[in-house]
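Participant: the sequence and its predicted three-dimensional model are supplied below.
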Amino acid sequence: MLDTVTTALDWLGVVVFAVTGALVASRKQMDVVGFVMLGTATGIGGGTLRDVLMGAPVFWTRAPAYLVVCAVVAVVVFFTAHLPQSRHRILLWLDAVGLALFAVTGAEAALRAGAGAIVAAAMGVITATFGGVIRDVLGSESPVILSREIYATAALAGATTFVGLSFAGVPRDAALVAGFVVGFAVRAAALRWGWSLPRYRPRPGRPPDATA
């Protein structure tokens, strides 16, 4: 059951993120090659960095079907991107789904590789956010991770929930679902109500004589 749930969530995350990459390509009016490049980079980028940092074989080199699926999804979006009224809004909500999915599957992969709780949570965040960073940089978009609303924190909430429940003895498939729900709920609330963390505000420094 665990392998089935993990695999299903991982594939769904790849497909969803590939769609968001292709949607950015549509906003930039790229050709089909650009769609495939952005879709593939977004779909597998976070997992690739995770595996490199963990010293593990990069997942798509053992399962090239990930590359094929990303390319196919991108081509489908090339012919259908004009259908939704607001591609940007759809992009944000699909990105939220992908973020939550990859937060838990990234943390799960790290735990399976023998990582501790802190490293596993960090790998969940990296898996969830790095593909979006690549997408936005290649598409000359303002990175979503730097948006005012909570983003990486949502991934951390999802990954931490999964890792914490796993170490508490909760069945791994239930922990995966719970982590996804928490991560998505936090990001969705940020999108809906504009939640954000406190931001730095400029303030005058102390005069030199005050520091003497």
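Facilitator: Yep, it's here.

Participant: going by C-alpha atoms from here, please, whenever you check contacts or count neighbours.
Facilitator: Fine.

Participant: quick check: closest non-adjacent residue to A25.
Facilitator: Excluding its sequence neighbours, the residue lying closest to A25 (CA to CA, 6 or more residues apart in numbering) is F35, at 5.3 Å.

Participant: another one to put next to it:
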Amino acid sequence: MKVGVVGATGVVGQEMLRLLESSPLGEYPPHLLASPRSAGRIVPWRDQELTVHPLDENADLAALDVSLMAAGSEIARQWAPRFVDAGGAVVDNSSAFRLDDDVPLVIPEVNPEMISPGPGIIANPNCSTIILLLVLKPLWSLTPRRIIADTYQAVSGAGRSGLDALEREGSGGEFRPGDPFPFPIHGNLFPTIGSVDDEGVTAEERKMLDETRKILSDPDIVVQGTCVRVPVA
């Protein structure tokens, strides 16, 4: 099986590559794809050096059986259907397809029955949703009606820019509003991850609610979340 990693030079893409090193899916070296500005970079994998290829109109999508996407929602919306049209399966880490009715939102340890063989898109839930439902899985038989959850999330959840901000501020550098946090992160915590809606719910907290309802096929379950950004990598 030939596996592609889209967004191979980012924080999540690098973690995907690390996991592939010990996975049965890593029988063959993965094909690395990223933005044109990252094309040509060399990435170590096992005892090899792999070249990053540009994700553009010349990319050979039909050569890939499975593509792991870690390139953000905009890229996913543009390219995931093309991989499927070329005959492949896509596992997308972004929020692009999570709430689409025709795309399964899957945690393998929770609802693997939603996975269908063959070409198609499988959406990966948000990190906080995954951890929450893995913990609560043994309680399904009790039919919980209300979930109260607090999460404390590292700066790496904001990608490389989050890590850079923590390192810069920790070294005495200045705080840059919105880069990517609304407040200084070094030595600080704040319950604001993403935008805040009219009900006072942040985007991260809304994801936990909407995604939990979809994964459990329960539109009435209540999820009250408080998601806090903390100054760890």
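Facilitator: Received it, and whenever you're ready, just let me know what you need. Everything quoted here is computed from the prediction, not taken from an experiment.

Participant: TM value for the aligned chains?
Facilitator: Once the chains are laid over each other, their TM-score by TM-score structural alignment, normalised by the length of structure 1 reads 0.29; 115 aligned residues with a CA RMSD of 6.2 Å.

Participant: next helix or strand past the helix or strand containing the residue nearest to A25 of structure 1?
Facilitator: Secondary structure from DSSP states H and E places F35 of structure 1 in helix 32-54. Where DSSP H and E defines the elements, the next helix or strand beyond helix 32-54 of structure 1 is helix 59-62.

Participant: and the angle from the helix or strand just after that next one to helix 32-54?
Facilitator: Heading C-terminal from helix 59-62 of structure 1, the first helix or strand you meet, by DSSP H and E, is helix 65-80. Interaxial angle of helix 65-80 of structure 1 relative to helix 32-54 (axes from the mean of the first three to the mean of the last three CA atoms, to 10 degrees): 150 degrees.

Participant: contact partners of helix 65-80 of structure 1?
Facilitator: 14-15, 18-19, 21-23, 26, 32, 35-37, 39-40, 43-44, 60 (CA atoms under 8 Å, 6 or more residues apart in numbering).

Participant: ok, and for it, which residues are buried?
Facilitator: Y66, L67, V69, C70, A71, V72, V73, A74, V75, V76, V77, F78 (16 or more other CA atoms under 10 Å).

Participant: over to stretch 109-123 of structure 1?
Facilitator: Result for stretch 109-123 of structure 1 [16+ other CA under 10 Å]: buried residues A109, A110, L111, A115, A117, A120, A121, A122, M123.

Participant: from those residues, pick the one nearest A188 of structure 1.
Facilitator: Nearest to A188 of structure 1 among the buried residues of stretch 109-123 of structure 1, counting by CA to CA, is A121 at 20.1 Å.

Participant: name the element that closest one belongs to?
Facilitator: helix 117-138.

Participant: can you give me the buried ones in the next helix or strand after that helix?
Facilitator: Following helix 117-138 of structure 1 in sequence order, the next helix or strand is helix 152-167 (DSSP H and E). Using 16+ other CA under 10 Å as the test for burial, helix 152-167 of structure 1 gives 152-166.

Participant: rewinding a little: the residue nearest to A25 of structure 1 reaches V19, doesn't it?
Facilitator: No. Using CA atoms under 8 Å as the test, F35 of structure 1 is too far from V19 to be in contact (9.3 Å).

Participant: and these two? Which one has more around it.
Facilitator: More neighbours surround V19 than the other of F35 of structure 1 and V19, with 33 against 29 (other CA atoms under 10 Å).

Participant: check contacts around that one.
Facilitator: Counting by CA under 8 Å, 6+ apart, V19 of structure 1 has contacts G39, V73, A74, V77, L94.
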